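In: just to be clear, the model below is a prediction. Sequence and coordinates:
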Amino acid sequence: MMPVNYFFKHPVAVKLREEGRAEGRIVERIASVLRTLDRRHIDVPDSVRQRVRNCTDPDLLQIWVDRAYDVTDAAELFDDDQV
């Protein structure tokens, strides 16, 4: 007898997996921003930490990940942002 795997191809299951992946990417980018600043020994005030953690835009988070390698102050992450 063949195993039944039709549930995994169901549109609801597919959508849930896609949403989970997107959420996982957001969580990882948030962690990357904060981890990079920490590894660079840059002080991260609570206001900056909260703004990063509250962001749900993966494109903006990627910009902040890239900026985290160059900034000298955590608030510089947000320079030129239209948020």
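Out: That came through, no problem.

In: drop to CA atoms for contacts and neighbour counts, all remaining ones
Out: Will do.

In: mind listing the helices for the chain?
Out: 11-39, 46-54, 58-68 (DSSP state H).

In: this is the comparison structure:
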Amino acid sequence: MAVDTSFYKSFMSEEIRDEGRAQGRAQGRAQGRAEGLLLILEARGITLTDELRQKITTCTDPELLHRWLHRAATATTTEEVFAERH
């Protein structure tokens, strides 16, 4: 008995795989930026509360992490890094 594998070669299947790959790349970018942010803050001697550390490590938005990372390069306090700017 032959198994129908046509779905796995279909356009829809390709789209599902592509979407999964894109999500994986975004998660990888977010994780890398979170690790970089923690490293920079540690190197600059900026102490994090457990709450802020969790905020960083659970953030899944690569762009937000990028903004925090950019600010961390010159910040002297956690308030400067995480301030909400409008």
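Out: Structure received. Just so we're clear, the structure is a prediction, and the values are computed from it rather than from any experiment.

In: before we move on, the earlier item: just name the most buried of the helices of structure 1.
Out: Per-residue neighbour counts averaged over each of the helices of structure 1 give the maximum for helix 58-68, namely a mean of 18 (mean count of other CA atoms under 10 Å).

In: how about that helix, which residues of structure 2 does it hit?
Out: Under TM-score structural alignment, the alignment places helix 58-68 of structure 1 onto residues 62-72 of structure 2.

In: now do stretch 11-20 of structure 1
Out: When structure 2 is aligned by TM-score structural alignment, the counterpart of stretch 11-20 of structure 1 is residues 15-24.

In: ok, average deviation of that stretch from structure 1?
Out: Stretch 15-24 of structure 2: mean distance to aligned residues in structure 1 after superposition is 1.3 Å, counting by mean CA distance after the TM-score superposition for structure 1.

In: which outside residues touch stretch 75-86 of structure 2?
Out: Identification of contacts with stretch 75-86 of structure 2 by CA atoms under 8 Å, 6 or more residues apart in numbering yields 44, 46-48, 68-69, 71-72.
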